[in-house]
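Peer 1: Curious how this folds, go ahead:
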Amino acid sequence: MSEIVKIFLELAKIPSPSKKERPVAEYIKNYLAKYPTIEVLEDRTGQKIDGNCGNLIVKIPGGSPHILFDAHMDTVAPCDAINPQLKNGVITSDGTSILGADDKSGLALMLALIDHLMTDDFPHPTCTFLFTVCEEQSLMGAKLLEQKYLDSVDYIYVLDGEGPIGTAVVKTPHGCKGTLKVIGKEAHAGVCPEEGINAFVVAAEAVSTLSIGRIDEETTCNIGVAQGGTATNVVMGELSLQFEARSFSPQKLEELTNHVKETFARVCQQYGAQFEETLQLGTPGYQLADAAPILTAFKKACEHEAVVYQGAACGGGSNANVYRMRGINAVNLSTNMQNIHSVNEQIAAADLEKMLTVLKQLLQKVK
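Peer 2: Purely as a prediction, here's the structure:
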């Protein structure tokens, strides 16, 4: 069994839900303790989010440019007891939990890459390794990282993508989400229902006139949570709907959210109800040109390792979106984790090994 696979299996066994990443952070600190010259810094993000751990930062001096690798320590649930299985070259859980390849594959690759930098004598760029917290909850760890850790960084490679090894996420959507709230009027449903205004009925009419789901090839929207009502014998007085929209086009996103708000406002007015909303734009999406320098080095590394490069669009965001929002050239690279956020999550041992060879070459190719 290769060292990268051993590291991943050890990490996968450690439960680390968002805001409770401390055990994984301690594993990382203990793993790197064998290198006396390495200092593992921990920031104060944990205190800011009421978590038990902050982001970890490891910097290894070198030449120019300064590149940063990023992976997140937290996973989604269920993750209380994870029993990774390696069968026929594929790593899975035992079916009762997630595996945590999202994103412990990235963590394992970063630790193995640090080993490479510390034990093999070769000229290399200055490298920072950022192990973030709370990525699964609105990318909070990356958003709250102090700017001083990013000021001198030229490129950021986030190791948190899906797709075959060699995939770079070059296009991600812009997003908007929040609450759509219909305020009607309560009344006794059996005595005087005509005196009430049923918030559910109002909202249902508004939603029925909207397109929900896939709007076009660039745009989606969804209502994922509905909360309202107090009892079956009371006309529903309020209903809150949790709404989100995403689009690769900022203009389409704006048009869609305006249409949703205008539709709810119009229907509410017809029924004598009130409408409130808290829709807000999220972390911006991004689109990279094929000739972007951050991609050039990755393409050369892939070519050297006989890996097919491909640029891909992704319907979700990652820490790369945060760093680009903060003005740093960043891209998300795939570790080929599959079926993430489910008990069917898996990753191939060979993909961990292959991605490590690509990243080693990236250190040589980046300029």
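Peer 1: hey, let's count contacts and neighbours off CA atoms from now on
Peer 2: OK.
Peer 1: Quick check: next helix or strand after the strand or helix carrying residue 31?
Peer 2: Counting by DSSP states H and E, the element that carries residue 31 is helix 22-32. Using DSSP H and E, the helix or strand that follows helix 22-32 in sequence is strand 40-42.
Peer 1: What are the buried residues along that following strand?
Peer 2: For strand 40-42, the neighbour count (16 or more other C-alpha atoms under 10 Å) marks 40, 42 as buried.
Peer 1: Which strands and helices lie in contact with that strand?
Peer 2: strand 56-60 (3 or more C-alpha pairs under 8 Å, 6 or more residues apart in numbering; DSSP states H and E).
Peer 1: gap between the strand it packs on and the chain center?
Peer 2: Here strand 56-60 shows a centroid-to-chain-centroid distance of 21 Å under the convention C-alpha atoms, centre = their mean, to the nearest Å.
Peer 1: List the buried residues in that strand.
Peer 2: 56-60.
Peer 1: Just name whatever secondary elements the one helix or strand residue 320 maps to is in contact with.
Peer 2: Element membership for residue 320, per DSSP H and E: helix 319-325. Counting contacts by 3+ C-alpha pairs under 8 Å, 6+ apart, helix 319-325 is packed against helix 140-144, strand 155-161, strand 329-334.
Peer 1: before we move on, back to that, just send the buried residues of strand 56-60 back as JSON lines, with distance to residue 125 too.
Peer 2: Compiled in JSON lines, the buried residues of strand 56-60 are given as follows (distance: C-alpha to C-alpha, whole Å):
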{"residue": "56", "distance to residue 125": "20"}
{"residue": "57", "distance to residue 125": "16"}
{"residue": "58", "distance to residue 125": "14"}
{"residue": "59", "distance to residue 125": "11"}
{"residue": "60", "distance to residue 125": "9"}
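Peer 1: Let's see this one next, to set against the first:
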Amino acid sequence: MTKIDKLEKAAKAQAEAEFLELIEIDSPSWGEQAIAKVLLRKLKELGMETQQDETGNIYGYLPGNASLPPILLSAHMDTVEPSKGKKATIEPDGTIRSAGAAVLGADCVAGLVEILQGIRLVQASGLPHRPVEIIFSVAEETYCEGLEKFDFSKVKSKDSYVLDLTGKIGTAARRAPTLVSFCATIKGRAAHAGMEPEKGINAIAIMAGLLAKIPQGHLDTETTCNVGIIQGGMMINIVPES
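Peer 2: Predicted structure coming up:
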């Protein structure tokens, strides 16, 4: 067994232990303070220069020892709900699952651990490496609200890997979809539907006319459109005002 093989075997066991450690820290969106404190300590133990902005995002920098451009590695600290009281159980085949009603939190604790273990493995190998930048962001699950407030002017890297993707190991995505959502309020005029309906303006009827003009489903090979929620009216005998 080569030195690298031995290091990888030890790193695998350490990665599992670290994963189990981190997923038991509650980290809902905008509530990542506890896990951030632990991650800052771990990054400093790796010899990284660290900063945390007012939003809570963590930035780390590790100088390189080779004449290579820097690389950015990123993962997020928050998890979806229900996130309180996360616990794990290990099945006989080694699969790790949630042991309770809360999510497991593998998204994105797996990415956090992969980055930490990757750096440890490179350092232990003694191989030359490029400078490494790290961003551990908050509030990714709420459509990257945390990263919107991050100061990217400090980033030196031109290449980046975001460790937040499901699928076969070794797979990478070069681009990903985004979501643009909106809410439209149609204002009409209320009136008694039995006595004087002509004095009203039916907001639901207006909306129905608009919906008939909005294409649904695939607009092209990459774009879809959907109207998912409609709310309106107060009572069945009142012309709906909104």
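Peer 1: And for residue 151 of structure 2, the neighbour number?
Peer 2: Per other C-alpha atoms under 10 Å, the neighbour tally for residue 151 of structure 2 reads 11.
Peer 1: which one in structure 1 is aligned with it?
Peer 2: Under the alignment (TM-score structural alignment), residue 151 of structure 2 pairs with residue 146 of structure 1.
Peer 1: quick one: the helices in structure 2?
Peer 2: 3-23, 33-45, 106-125, 203-211 (DSSP state H).
Peer 1: Identify the residues contacting the match of residue 151 of structure 2.
Peer 2: residue 43 (C-alpha atoms under 8 Å, 6 or more residues apart in numbering).
Peer 1: Residue 146 of structure 2 is nearest to which of the helices of structure 2?
Peer 2: Evaluated over these, closeness to residue 146 of structure 2 peaks at helix 33-45, with 13.0 Å, by C-alpha to C-alpha.
Peer 1: What is the mean deviation of the closest one from its aligned residues in structure 1?
Peer 2: For helix 33-45 of structure 2, the mean deviation from structure 1 after alignment is 2.1 Å (mean C-alpha distance after the TM-score superposition for structure 1).
Peer 1: And the contacts of that helix?
Peer 2: 22, 25-27, 49-50, 56, 58, 60, 77, 116.
Peer 1: quick one: which of these is nearest residue 71 of structure 2?
Peer 2: Distances from residue 71 of structure 2 to the contacts of helix 33-45 of structure 2, taken by C-alpha to C-alpha, are shortest for residue 60, at 11.6 Å.
Peer 1: Tell me which residue of structure 1 lines up with the closest one.
Peer 2: So, by TM-score structural alignment, residue 60 of structure 2 is matched to residue 58.
Peer 1: Counting neighbours, which bits of stretch 111-125 of structure 1 end up buried?
Peer 2: 111-114, 117, 124-125.
Peer 1: Now render these as TSV, adding distance to residue 263 of structure 1.
Peer 2: Converted to TSV, the buried residues of stretch 111-125 of structure 1 look like this (distance: C-alpha to C-alpha, whole Å):
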residue	distance to residue 263 of structure 1
111	51
112	53
113	52
114	54
117	57
124	57
125	54
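Peer 1: How many neighbouring residues does the alignment partner in structure 2 of residue 24 of structure 1 have?
Peer 2: Mapped onto structure 2 by TM-score structural alignment, residue 24 of structure 1 lines up with residue 35. For residue 35 of structure 2, the neighbour count with other C-alpha under 10 Å is 18.
Peer 1: And residue 35 of structure 2, how far from residue 58 of structure 2?
Peer 2: Computed with C-alpha to C-alpha, to the nearest Å, the distance linking residue 35 of structure 2 and residue 58 of structure 2 is 11 Å.
Peer 1: what about the residue nearest to residue 155 of structure 2 when sequence neighbours are not counted, distance to residue 188 of structure 2?
Peer 2: In space, residue 155 of structure 2 comes closest to residue 133 once its chain neighbours are excluded; the distance is 7.5 Å by C-alpha to C-alpha, 6 or more residues apart in numbering. From residue 133 of structure 2 across to residue 188 of structure 2, the span is 54 Å (C-alpha to C-alpha).
Peer 1: What of residue 181 of structure 2?
Peer 2: 23 Å.
Peer 1: show me what contacts residue 173 of structure 2?
Peer 2: residue 165.
Peer 1: residue in structure 1 matching it?
Peer 2: That one, residue 173 of structure 2, aligns with residue 169 by TM-score structural alignment.
Peer 1: Can you report how many residues neighbour whatever residue of structure 2 lines up with residue 80 of structure 1?
Peer 2: Aligned counterpart of residue 80 of structure 1 in structure 2: residue 84 (TM-score structural alignment). Residue 84 of structure 2: 16 surrounding residues under other C-alpha under 10 Å.
Peer 1: Surely residue 84 of structure 2 touches residue 26?
Peer 2: Yes. Residue 84 of structure 2 lies in contact with residue 26 (C-alpha atoms under 8 Å); the separation is 5.7 Å.
Peer 1: Where in structure 2 does the helix holding residue 320 of structure 1 align, residue-wise?
Peer 2: Going by TM-score structural alignment, helix 319-325 of structure 1 sits over no part of structure 2.
Peer 1: Quick check: the aligned residue for residue 95 of structure 2 in structure 1?
Peer 2: Checking with TM-score structural alignment, residue 95 of structure 2 has residue 90 as its match.
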